[in-house]
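Chemist: Okay, here's the prediction I keep looking at, along with the sequence it came from:
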Amino acid sequence: MRLTALPAFADNYIWTLAGDDGSAVVVDPGEAAPVLAAADAGLRPQAILLTHHHDDHIGGVAALQARFPGIRVIAPHEPRIPMATERVTEGESVQALGRMFHVLSVPGHTRSHVAFHTAEHLFSGDALFSLGCGRLFEGTPLQLLAAMRKFAALPPQLLVCCAHEYTVSNAVFARHVDPTNAALWQRHEEALAMRRDDRPTLPVTLAQELDCNPFLRTQSATIRHAVAAHLGRPVIDDVDVMAGLRHWKDGFRA
């Protein structure tokens, strides 16, 4: 299977997973043009996976449905995604291209956000970024913590395919929180080199994220100490750490 990140807008990625014959699953097509261009070069979209309702993830679906009548559109139970043909939720799986895509419910960024994973790939939408996570637009710190724990429990060899190129900016905050983490420093330097060459910093293994992403490491003494210092008081529990970390990141300026 061939995994490709199609650039969209300023910093989005539309992921495609394609077989040798071009048959493909498309993830979060916020605009149609990159997918249509790939189709002109031989891509044959068979199914669309949607992680959440934001327009930069679903805005291209209608045009793709017009180009590929009958294409499957698989989405969470969310009325703000009216074009879905199939609905999925936690613990369910869908088959496409002969592979199983397992569904995780990961609310936080939005209340109905889901992620999809195969035996090799994790399509995390805006729930998990490299070295970061999505803002809490509709969810709570408790939900965000639960989502991060679900991600952390997945096989570490999975390739994380998130929807935005935020790695370098996330690294600046992560290094501020966790300045002695050698793996994080290395990831930052590698990401800088990739972007200088106009290459995506993704996918990245979940194992690397578990070593470097502060939002996956709320039990780390270093992270807890940094959040407590920022708050000016001891942290109460992991939810308090997550809430403090997310609020800190929201207002962070390098």
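Modeler: Sure thing, it's come through.
Chemist: CA only for contacts and neighbour counts going forward, please
Modeler: Fine.
Chemist: For Leu17, which three-state class applies?
Modeler: Following DSSP: H, G, I helix; E, B strand; the rest coil, we place Leu17 in the strand state.
Chemist: Can you report how many residues lie near the nearest residue to it once chain neighbours are set aside?
Modeler: Nearest non-adjacent residue to Leu17, counting by C-alpha to C-alpha, 6 or more residues apart in numbering: Leu3, 4.6 Å away. By other C-alpha atoms under 10 Å, 15 other residues sit near Leu3.
Chemist: And the helix or strand Leu3 falls within, what's buried?
Modeler: Secondary structure from DSSP states H and E places Leu3 in strand 2-8. For strand 2-8, burial by neighbour count (16 or more other C-alpha atoms under 10 Å) applies to 4-8.
Chemist: which helices and strands does it pack with?
Modeler: strand 12-18, helix 33-40 (3 or more C-alpha pairs under 8 Å, 6 or more residues apart in numbering; DSSP states H and E).
Chemist: Put this next to the previous one:
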Amino acid sequence: MTVLVLGGTAEARALAAQLHDHGVTVVSSLAGRVARPRLPVGEVRVGGFGGVDGLTAWLREHDVRAVVDATHPFAERIGTNAFHATQAACVPLLRLARPGWQPHSGDRWHWAADLDEAAAMLPNLGTRVFLTSGRQGLAAFATLDALWFLIRCVDPPGPPLPRHHEVLLARGPYEVAAERALLTGHDIDVLVTKDSGGAMTAAKLTAARELDLPVVVVRRPPRPRADETAEVAEAVKWVLSQ
């Protein structure tokens, strides 16, 4: 059987490895937005499919038995396309979604519907911002000339960017002590993040809590309703049952 894993996440790589061990032919699809992605085992496909119609045709052409959408929680377009393409091609779909973060006692979280709302909140929360929402969508913050930004992302971001900023290129996982030192060393007084979930980038939230800093958390975009699990082992069982 051939299984398409829409990936780019740690969960997608773990799933591809376990399915490979079970003798399943896995094709992992990466969006191609990261210059040096961590590659999973098995066949890797980089780039888009050409929308719903292109993905539908690809599923039929390659006789795909099942699709697992293990993309980043904010990869809204491919998630929606996968839902409609699998419906059209009559291929079962499973969403492998890591749980979102939950606030703890002492957290000062402010939820935002999107990056624009997050940007609108900032002037009332601080002046030195640690921005960890990725390099996509930074234009939402470009007009906040009174604020200073430390922008952390994997690859260099393109314009438009905030007038006063520093770019830090880094890739997780991160540790609490290092995150705390980063926040204090740059005099950060507010953190902005997407609700990505998972342990690899959660240390900044702990550090912000320890330093009593406000955190703007961008909510996940909605996805079409589909079968879903948070566990790689459950996703393996689901695939093998198809």
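Modeler: Looks like it came in fine. These numbers come from a predicted model, not from an experiment.
Chemist: Tell me how they score on TM after superposing.
Modeler: The TM-score (TM-score structural alignment, normalised by the length of the second structure) is 0.28; 129 aligned residues with a C-alpha RMSD of 6.7 Å.
Chemist: mind listing what the residue nearest to Leu17 of the first structure touches?
Modeler: 15-18 (C-alpha atoms under 8 Å, 6 or more residues apart in numbering).
Chemist: Go through those residues and give me the one with the most neighbours.
Modeler: Neighbour max across these (other C-alpha under 10 Å) = Thr16, 26 neighbours.
Chemist: Just give the nearest non-adjacent residue to that one, would you?
Modeler: Val26 (4.6 Å).
Chemist: quick one, what contacts that neighbour?
Modeler: 14-17, 45-49.
Chemist: same for the helix or strand containing Glu179 of the second structure, what does it pack against?
Modeler: Using DSSP H and E, Glu179 of the second structure maps to helix 176-185. Packing partners of helix 176-185 of the second structure (3+ C-alpha pairs under 8 Å, 6+ apart): helix 203-210.
Chemist: Buried residues in the helix it packs on, which are they?
Modeler: Applying 16+ other C-alpha under 10 Å to helix 203-210 of the second structure flags 203-209 as buried.
Chemist: need those residues in JSON lines with distance to Ala10 of the second structure, can you?
Modeler: Shown next, in JSON lines, are the buried residues of helix 203-210 of the second structure (distance: C-alpha to C-alpha, whole Å):
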{"residue": "Ala203", "distance to Ala10 of the second structure": "17"}
{"residue": "Lys204", "distance to Ala10 of the second structure": "19"}
{"residue": "Leu205", "distance to Ala10 of the second structure": "20"}
{"residue": "Thr206", "distance to Ala10 of the second structure": "21"}
{"residue": "Ala207", "distance to Ala10 of the second structure": "23"}
{"residue": "Ala208", "distance to Ala10 of the second structure": "24"}
{"residue": "Arg209", "distance to Ala10 of the second structure": "25"}
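Chemist: From those residues, pick the one nearest Arg152 of the second structure.
Modeler: Lys204 (11.7 Å; C-alpha to C-alpha).
Chemist: The closest one contacts Ala177, doesn't it?
Modeler: No - counting by C-alpha atoms under 8 Å, Lys204 of the second structure stays clear of Ala177, with 9.3 Å between them.
Chemist: Where do the helices of the first structure begin and end?
Modeler: Counting by DSSP state H, one finds helices in the first structure at the ranges 33-40, 55-58, 61-67, 141-152, 167-177, 182-196, 206-212, 221-231, 238-250.
Chemist: show me what contacts Phe101 of the first structure?
Modeler: 93-95, 116-118.
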